[in-house]
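Peer 1: pasting the sequence and the predicted coordinates here, then a few questions.
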Amino acid sequence: MAPLSRPLTEASPVADRYRHVRATSRDLGAPLSDADATVQSMPDASPAKWHLAHTTWFFETMVLKPHLPDYEVFDESFNYLFNSYYETIGERQPRPRRGMITRPHLDTVFAYRDHVDAAVETLLDRAASPDVAELVELGCHHEQQHQELLLTDILHLFDQSPLKPAYRDPQPLGIAEDPGEARFISFDGGIVEIGHGGGSFAFDCEGPRHEALLEPYGLADRLVTNGEFMAFIEDGAYANPLLWLSAGWADILANKWDKPFYWQKRDGEWWTMTLRGAQPVDPNAPVTHLSYFEADAFATWAGKRLPSEFEWENAAAGLSMDGNFAGSGRLRPKPAAPGEGLRQMFGDVWEWTRSPFSPYPRFKPVEGAVGEYNGKFMCGQFVLRGGSCATPEGHIRATYRNFFPPDARWQFSGLRLAEDV
């Protein structure tokens, strides 16, 4: 995580943002029982209880302990239980064993949140310095990342249950209108500016702003749909090694992939698990829960390719960031609405790019424990852009760089095609 690109002043609305973000997390946890919030469904996921406590631990550890002299730690054991990967802070519960944290109870985690919230309010009421306000805003964006992870991890957990429970009311949605054939919009090549330019919040990996050289390219005006991916499956693509990167083909053989994550056949029809329970697959909605390998193979099958993250950012610059985000309550990707120009650039699904997650020129992690956030993961990951139906509003930017390993499938990840011009 990076410092803000400009110092905050006492007039900044950081306190209001803090209250909103913290209340949103509480609302996300409200439908869950203590058992729901404790179980860890796989090593890559974390229990909801852990997300709710870890984000609170961040404020306690990074903001309150250094900056509020009379602060009383809620529970000393939480530093071990809810640290994530901050080596400079100390030992922690191993990530694959977070589900063993059966105690504290979820009610205690909410009491912990109340305790820390009151202390942060006290600190902000004391006309906190710009450095403190900056840390609080940083913590808010960090918590919004965990809000999305809480949703994707609960979806994975509930999919493992034989009951296939719904996180939210299992409201069925009708099949949407066919969005029509994708059209490609051309962009000139040349030297373009990439990265965050300052003036508002950004994570450290979004900068420094720098120049990149692009060849002329085309970008599809909408996301790839479930129906288009069904054609890929029906054409035997999962059995054709010529479409796949070597590591992706190895994953197919090892894991028997033959469809997107969460898909299953019922009476000859495709169904998928959603945060509103099991639902029929809408052929006109964007395909999601794909690995990088599946996205790349589909692009090869279609005679196209994935965009680079620089191509994506160049195309997205200046566009409205309206989209189907978590606050809409839909919690599922939405079919493209009729219109001209680029659609679905923000929200619905994270879009895989062909770019590895690596540092921009002149990148340097910030000093101290908060510098352990992005730089240490710049190896073996690919960049995704645009946000998803589980991303909080106000958390996404055209310069935002999400990243996951190429075999990750449980996130709301899909694709948009690109082509050379």
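Peer 2: Sure, I can see it.

Peer 1: switch to C-alpha atoms for all contacts and neighbour counts from now on
Peer 2: OK.

Peer 1: so where's the longest helix in this protein?
Peer 2: helix 130-160 (DSSP state H).

Peer 1: by contact count, what packs against it?
Peer 2: Where contact means 3 or more C-alpha pairs under 8 Å, 6 or more residues apart in numbering; DSSP states H and E, helix 130-160 is packed against helix 14-29, helix 48-58, strand 269-274.

Peer 1: so can I have TSV of the ones you listed showing mean neighbour count and distance to L163?
Peer 2: Below are the helices and strands packed on helix 130-160 laid out as TSV (neighbours: other C-alpha atoms under 10 Å; distance: least, C-alpha to C-alpha, whole Å):
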stretch	mean neighbour count	distance to L163
helix 14-29	16	20
helix 48-58	25	19
strand 269-274	18	11
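
Peer 1: still on that earlier bit, now do the buried residues in the longest helix of the chain.
Peer 2: Buried residues in helix 130-160, counted by 16 or more other C-alpha atoms under 10 Å: 132-159.

Peer 1: what of stretch 359-370?
Peer 2: For stretch 359-370, the neighbour count (16+ other C-alpha under 10 Å) marks 359-360, 365-366, 370 as buried.

Peer 1: can I get these in TSV with secondary structure and distance to A37?
Peer 2: What follows is these, written out as TSV (DSSP: H, G, I helix; E, B strand; the rest coil; distance: C-alpha to C-alpha, whole Å):
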residue	secondary structure	distance to A37
P359	coil	35
Y360	coil	37
P365	coil	33
V366	coil	33
V370	helix	27
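
Peer 1: could you identify the most distant pair in the residues you listed?
Peer 2: The largest separation in the buried residues of stretch 359-370, counting by C-alpha to C-alpha, is between Y360 and V370 at 18.5 Å.

Peer 1: now the residue located most distally from the centre of the chain: which helix or strand?
Peer 2: Seen from the C-alpha centroid of the chain, the residue lying at the greatest distance (C-alpha atoms, centre = their mean) is D70, 35.7 Å away. Counting by DSSP states H and E, no helix or strand carries D70.

Peer 1: same question, the one 4 residues further on
Peer 2: Using DSSP H and E, F74 is not contained in any helix or strand.

Peer 1: R98 contacts S46, doesn't it?
Peer 2: Yes - counting by C-alpha atoms under 8 Å, S46 is a contact partner of R98 at 6.5 Å.

Peer 1: who has more neighbours out of these two?
Peer 2: For R98 and S46, the more surrounded residue by other C-alpha atoms under 10 Å is S46, and the numbers stand at 26 against 23.

Peer 1: comparison target, given below:
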Amino acid sequence: MVLTDSLLDFFLETREHTENLCRPLETEDYVVQPIVDVSPPKWHLGHSTWFFEEFILKAHAPEYRLFDEDFAFVFNSYYETVGKRVVRSDRGNLSRPSVEKIYAYRRYVTEVIKTLFQNHRPKAWYDLLEIGVHHEKQHQELLLTDIKYILGNNPLLPKYSTDFEEHAIESHSRDWISMSEGIYEIGHHSDCFCYDNELGRHKVYLQPYQIANTLVTNKDFIAFVEDGGYQKFELWHADGWDWVNQQRITAPLYWHHINGIWHHYTLKGLQEIDNNAPLTHISYYEAFAYAQWKGCRLPTEFEWEAAQVLFTWGRRWEWTESAYLPYPDYKKADGALGEYNGKFMVNQKVLRGGSVATPKNHTRATYRNFFQPPLRWQFTGLRLAK
């Protein structure tokens, strides 16, 4: 990546957008952490700033002065190479530093990077700045979904915004796309940015298959619920069946059955479910069980990537049947950035596509998201295959 004004603009636009996502919040909303998977909004603001400070300024700007010596401990997420950190489940206990101080921290780091790049443009920073921007974009998506979980578990079900539209409806009719057996190339293959888990490009052999050109809708899944899908053990993996019973799961996350009508919490508040909108906030377990109920299956990530030019994607992260594993010739980066993806390649499922929470310029056909099977606070849906 050659540093140009556009990269610096990309950085500044990204920093601004993160803060714009927080504008509808009350100060009290910034600190809440209902579950371990959700981080308080103010932690996201601080962590995405610490990333630039730690990997660019501390490493490559000898005269840089830390904003606060404690912030590396507070805002390190999982980088063992960097040092000790606050336990993830304790992020909600951080009443200090204040929201005001964290915004001051953001301004401080942003201005230092802006000034240094404008004056020096050191080549050693090019790739680091780019990955830092995309790292913050990942946190924008997490921030929005974490805010939804925080507000969606508030007994008052407050609105986040009247402008955010979660439920774009697919207008084309449902059909099956037939894919021929053969050898397909998988993985990133351009000079544009990608993460290391999208490399290296390799060939896979696929049997003939069909994949749906649309996502499963709320109406589709309501039929599964009303047919007793959550009570039919034969549809579920053993782990999924244990999860359903132990957690007493009877519907997707945020669904509420009120006076015989299905509602769900959205970022616009509690609303009656739109039957035609794509289903969201389901676990891999639920996606698998629904596919079984339909006499179908989930596509593998390779089937998804081979066919993606033939359907519209990006409204939901789509569960696949693939375990999150390294591609052939995958190599972790040296140092702390080598912890970014590689150490999570166990006990997780791959999701493909993107979602309504994914920021612009941050997804592509080879992007590999990954989560544990029971998680569903992200905008997760499914597409059938057979």
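Peer 2: Sure thing, it's come through. Values in this document were obtained by computation on a predicted structure and should not be read as measured data.

Peer 1: can you calculate the TM-score here?
Peer 2: After superposition, the two chains reach a TM-score of 0.97 (TM-score structural alignment, normalised by the length of the second structure), with 386 aligned residues with a C-alpha RMSD of 1.7 Å.

Peer 1: figure out the helix or strand that V383 of the first structure lives in.
Peer 2: Counting by DSSP H and E, V383 of the first structure is found in strand 382-385.

Peer 1: that strand vs the second structure, mean deviation?
Peer 2: Compared with the second structure after fitting, strand 382-385 of the first structure deviates on average by 0.4 Å (mean C-alpha distance after the TM-score superposition for the first structure).

Peer 1: can you state the residues of the second structure onto which that strand aligns?
Peer 2: Under TM-score structural alignment, the match for strand 382-385 of the first structure in the second structure covers residues 349-352.

Peer 1: what's that stretch in contact with?
Peer 2: By C-alpha atoms under 8 Å, 6 or more residues apart in numbering, the residues outside stretch 349-352 of the second structure that reach it are 284, 301, 304, 317-324, 365-373.

Peer 1: show me where the second structure has its helices.
Peer 2: Going by DSSP H, the second structure shows helices at 5-22, 41-52, 58-60, 71-75, 99-119, 126-152, 218-226, 238-247, 284-293, 301-307.

Peer 1: figure out which of the ones you listed is closest to V356 of the second structure.
Peer 2: helix 126-152 (8.8 Å).

Peer 1: for stretch 218-233 of the second structure, measure first residue to last.
Peer 2: End-to-end span of stretch 218-233 of the second structure (C-alpha to C-alpha, to the nearest Å): 22 Å.

Peer 1: which part of the first structure matches it?
Peer 2: On the first structure, the counterpart of stretch 218-233 of the second structure by TM-score structural alignment is residues 226-241.

Peer 1: mind listing the shared neighbours of R98 and S46 of the first structure?
Peer 2: Common neighbours of R98 of the first structure and S46 (C-alpha under 8 Å, 6+ apart) are Q40.

Peer 1: returning to that earlier point: distance from the chain centre to the match of strand 382-385 of the first structure, please.
Peer 2: Its chain's C-alpha centre and that of stretch 349-352 of the second structure lie 10 Å apart, by C-alpha atoms, centre = their mean, to the nearest Å.

Peer 1: how far away is the aligned residue in the second structure for V39 of the first structure from N93 of the second structure?
Peer 2: Residue correspondence to the second structure (TM-score structural alignment): V39 of the first structure is matched to V32. V32 of the second structure sits 8 Å away from N93 of the second structure, going by C-alpha to C-alpha.

Peer 1: between the two, tell me which one has more neighbours.
Peer 2: V32 (22 against 12).

Peer 1: ok, now which ones touch the more buried one?
Peer 2: By C-alpha under 8 Å, 6+ apart, the residues touching V32 of the second structure are 39-41, 92, 150.

Peer 1: quick check: the farthest pair among those?
Peer 2: Largest separation among the contacts of V32 of the second structure by C-alpha to C-alpha: G92 and I150, giving 11.4 Å.

Peer 1: overlap in contacts of the two?
Peer 2: Shared contacts of G92 of the second structure and I150 (C-alpha under 8 Å, 6+ apart): 32-33.

Peer 1: hang on, the earlier thing: give the aligned range of the longest helix of the first structure in the second structure.
Peer 2: The aligned range for helix 130-160 of the first structure is 123-153, by TM-score structural alignment.

Peer 1: distance from that stretch to the middle of the chain?
Peer 2: With C-alpha atoms, centre = their mean as the basis, stretch 123-153 of the second structure stands 9 Å off its chain's centre.

Peer 1: stretch 349-364 of the second structure too?
Peer 2: Worked out by C-alpha atoms, centre = their mean, stretch 349-364 of the second structure lies 7 Å from the chain centre.

Peer 1: F193 of the second structure matches what in the first structure?
Peer 2: Match for F193 of the second structure (TM-score structural alignment): F201.

Peer 1: what's the local residue count around that match?
Peer 2: Applying other C-alpha under 10 Å, we find 20 residues neighbouring F201 of the first structure.

Peer 1: before we move on, what about G380 of the first structure?
Peer 2: Neighbour count of G380 of the first structure, defined by other C-alpha under 10 Å: 12.

Peer 1: same question, the one 3 residues further on
Peer 2: Neighbourhood size, V383 of the first structure [other C-alpha under 10 Å]: 23.

Peer 1: excluding covalently adjacent residues, which one is nearest to it?
Peer 2: F403 (4.5 Å; C-alpha to C-alpha, 6 or more residues apart in numbering).

Peer 1: export the contacts of V32 of the second structure as CSV, with columns for distance to K58 of the second structure.
Peer 2: CSV is the format used below for the contacts of V32 of the second structure (distance: C-alpha to C-alpha, whole Å):
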residue, distance to K58 of the second structure
S39, 25
P40, 25
P41, 24
G92, 27
I150, 33
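
Peer 1: R364 of the second structure contacts T358, doesn't it?
Peer 2: No - the criterion here is C-alpha under 8 Å, and R364 of the second structure misses it with T358 at 11.0 Å.

Peer 1: looking at those two, which has the bigger crowd around it?
Peer 2: For R364 of the second structure versus T358, neighbours defined as other C-alpha under 10 Å are more numerous around T358 (23 against 15).

Peer 1: where does the nearest residue to the more buried one once chain neighbours are set aside sit relative to L206 of the second structure, distance-wise?
Peer 2: Distance criterion C-alpha to C-alpha, 6+ apart; nearest residue to T358 of the second structure, sequence neighbours excluded, is E141 at 5.2 Å. Per C-alpha to C-alpha, E141 of the second structure is found 32 Å from L206 of the second structure.
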